[in-house]
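Enquirer: Build me a model:
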Amino acid sequence: MSASSDLRESICMFARSLHERGLTHGSTGNISARTPDGGLLVTPTGSSFMTLDPARLSQFDAAMNLVGGDRPTKEMPLHRAFYDTRSTAGAIVHLHSCHSVALSMMPDANEDDFLPHLTPYPIMKLGRVKLLPYFMPGDAAIGEAIRGLAGKRSAVMLANHGPVVAGKDLEAAVYAIEELEASAQLAMMTRGLGPKALSGDQVRQLVETFDVEWDA
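Expert: This next block holds a predicted model:
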């Protein structure tokens, strides 16, 4: 099996797993990943993560021309923006996960550091998550907002919509967005209860030890 075929199968496998665990639903969410020739494989518009066909994934060449498969997700502007501004991005995952969306609607949500510092792994895998304002799904302005971050964040939270995470490869992006949702769930579960978060010194130690992008 070729590297491209393996990647197609992996996209569909991870997508099905995310759907089965309730991290996205219906025909929501989208995934893209770099191919060995510099192009992209992208989940098609209107498709369900449960029933993706590897052969029908949207395929782009290195010049971003659609060369095969079904019509891609309408969220291509946000995918393109991450690839164009983060040279290390090998895959992008966007979900409509419940707890992160709920946290984004809270009136005191922190726009510059969306996730409370409750556990170490979201810090290690995501750095600081930027909360962006609400945009209509598919709006090119989402891409412009991501470009405005100049590649300094690996993850953003679209208010009232869902998280978007860039990773060095598909596995890294999936694992990181799972951490984002789990952290948001923990924040909502403990909201108003005065949980003991990590201290500033503990956060700094994580950032320094694991070389986390943080000061951007």
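
Enquirer: Could you use CA atoms for every contact and neighbour count after this?
Expert: Noted.

Enquirer: show me the residues around Arg56 that make contact.
Expert: Going by Cα atoms under 8 Å, 6 or more residues apart in numbering, Arg56 touches Pro44, Gly68, Gly69, Asp70.

Enquirer: Oh, that last question was meant for Pro133, not what I typed.
Expert: Leu158, Ala159.

Enquirer: Look up how far Leu23 lies from it.
Expert: 21 Å (Cα to Cα, to the nearest Å).

Enquirer: repeat for Gly194
Expert: Using Cα to Cα, one gets 26 Å for the distance from Gly194 to Leu23.

Enquirer: Neighbour count: the two, which is higher?
Expert: Higher neighbour count among Gly194 and Leu23: Leu23, with 20 against 7, using other Cα atoms under 10 Å.

Enquirer: so the more buried one sits in a helix?
Expert: No: going by DSSP: H, G, I helix; E, B strand; the rest coil, the assignment for Leu23 is coil, not a helix.

Enquirer: Next, the second sequence, to be compared with the first:
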Amino acid sequence: MSTPRQDLVRAGARLRGLGLSPGASGNLSVRVADRVLITPTGSDLGDLDPDGLTVLDLEGGHLAGPRPSKEFPLHTAFYRRARDTAAVVHLHSRSATAVSCRPAWSQGSAVPPLTPYFVMRVGQTPLIPYAAPGDPGQAAAIEAMPAAFRAVLLANHGPVTSGGDLAAAVDAAIELEEVCTLLLMLSDGERRLLTAPEIAELTGRYGSDWDL
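Expert: You can find the predicted model right below:
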């Protein structure tokens, strides 16, 4: 049976192998009880060491290991706002980052309901106003948002996804990148979006979030 440390290493290698984490970008974390395992600053997600991860408390206090990614406030904000969140993935994947540089589709979601899998696996994805990487104010704003969501796009920066386990957070990151790729391919041309009844059926069946 694998450990959370091993799972985090495997997830990093998978995302790196898919080309979603260029260079030393991106960071991953998992919550274990009241502790957070997170990738250290400057990590290559394809070359993580299970014994070289950082340990934080839920307030972001550094308990053990190397210096954490400067993006750690994003992770702890997601954990504090939803107690069932067990993993967070932040990437600089190309398509999602490109969409983060565009105006939001709506107040509730940067990305429209283009595919059922986006609605099922990710759900509404607010666009968070720009702040410098690691800005704790941005994380505080995310934590305080009243709407339910599992993912956000950070303006001019990239995606953050979360899940009830690491596999769900990783799958959400991959699905968000895919729907953003489709959105860019369609550009401003004519497109069909899912209707309100179609969205309601999906969110009711899969427990995802979309304010209709």
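
Enquirer: which element is the most centrally placed residue in the second structure on?
Expert: Centroid-nearest residue in the second structure: Thr161, 1.7 Å away (criterion: Cα atoms, centre = their mean). Taking DSSP states H and E as the criterion, the element that holds Thr161 of the second structure is strand 158-163.

Enquirer: what stretch of the first structure does that strand fall on?
Expert: Per the alignment by TM-score structural alignment, strand 158-163 of the second structure matches residues 162-167 in the first structure.

Enquirer: So the residue nearest to the centre of the second structure sits against His90, correct?
Expert: Yes: using Cα atoms under 8 Å as the test, Thr161 of the second structure is close enough to His90 to be in contact (6.5 Å).

Enquirer: Please name every helix or strand in contact with the strand holding Thr161 of the second structure.
Expert: strand 87-90, helix 94-100, strand 151-154, helix 166-186 (3 or more Cα pairs under 8 Å, 6 or more residues apart in numbering; DSSP states H and E).

Enquirer: chain center to the third one: distance?
Expert: Computed by Cα atoms, centre = their mean, to the nearest Å, the chain-centroid distance of strand 151-154 of the second structure equals 7 Å.

Enquirer: Widest-spaced pair of the contacts of Arg56 of the first structure?
Expert: With Cα to Cα as the measure, no two of the contacts of Arg56 of the first structure lie farther apart than Pro44 and Gly68, at 11.0 Å.

Enquirer: As a check, name the ranges of all strands in the second structure.
Expert: 27-32, 35-38, 54-57, 62-64, 87-90, 127-128, 151-154, 158-163 (DSSP state E).

Enquirer: So which of the ones you listed is nearest Ala144 of the second structure?
Expert: strand 127-128 (12.1 Å).

Enquirer: on average, how far is the closest one from the matching bit in the first structure?
Expert: Once fitted to the first structure, strand 127-128 of the second structure is off its aligned match by 0.6 Å on average (mean Cα distance after the TM-score superposition for the first structure).

Enquirer: Give the residue farthest from the middle of the second structure.
Expert: Outermost in the second structure, Cα atoms, centre = their mean: Glu190 at 28.3 Å.

Enquirer: what's the spacing between that one and Leu114 of the second structure?
Expert: 12 Å.

Enquirer: The closest residue to Ala15 of the first structure other than its chain neighbours: neighbour count?
Expert: Nearest residue to Ala15 of the first structure in three dimensions, chain neighbours excluded: Phe49, at 4.9 Å (Cα to Cα, 6 or more residues apart in numbering). Counted with other Cα under 10 Å, residues neighbouring Phe49 of the first structure total 27.

Enquirer: got a list of what the residue mapped onto Phe49 of the first structure from the second structure touches?
Expert: Residue pairing (TM-score structural alignment): Phe49 of the first structure is matched to Leu45 of the second structure. Leu45 of the second structure is in contact with Val9, Gly12, Ala13, Leu15, Arg16, Ser21, Ala24, Ser25, Gly26, Asn27, counting by Cα under 8 Å, 6+ apart.

Enquirer: For PyMOL, what selects the buried ones among the residues you listed?
Expert: PyMOL command restricting these to the buried ones, with burial defined by 16 or more other Cα atoms under 10 Å:
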select buried, resi 9+12+13+15+16+21+25+26+27
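
Enquirer: Inside helices: which ones of the contacts of Leu45 of the second structure?
Expert: Judged by DSSP state H, helices contain the following of the contacts of Leu45 of the second structure: Val9, Gly12, Ala13, Leu15, Arg16.

Enquirer: Wait, the fourth one touches Gly23, no?
Expert: No: between Leu15 of the second structure and Gly23 no contact is recorded; they are 11.8 Å apart, counting by Cα under 8 Å.

Enquirer: before we move on, the earlier item: quickly compare the helices and strands packed on strand 158-163 of the second structure and say which is most buried.
Expert: The highest average neighbour count among those, using mean count of other Cα atoms under 10 Å, belongs to strand 87-90 at a mean of 28.

Enquirer: Which elements pack onto that one?
Expert: Looks like strand 87-90 of the second structure contacts strand 27-32, strand 158-163, helix 166-186 (3+ Cα pairs under 8 Å, 6+ apart).

Enquirer: looking at the first structure, where would I find the counterpart of it?
Expert: Using TM-score structural alignment, strand 87-90 of the second structure pairs with 91-94 in the first structure.

Enquirer: contacting residues around the matching stretch?
Expert: 29-34, 79, 82, 162-170, 173-174, 177.
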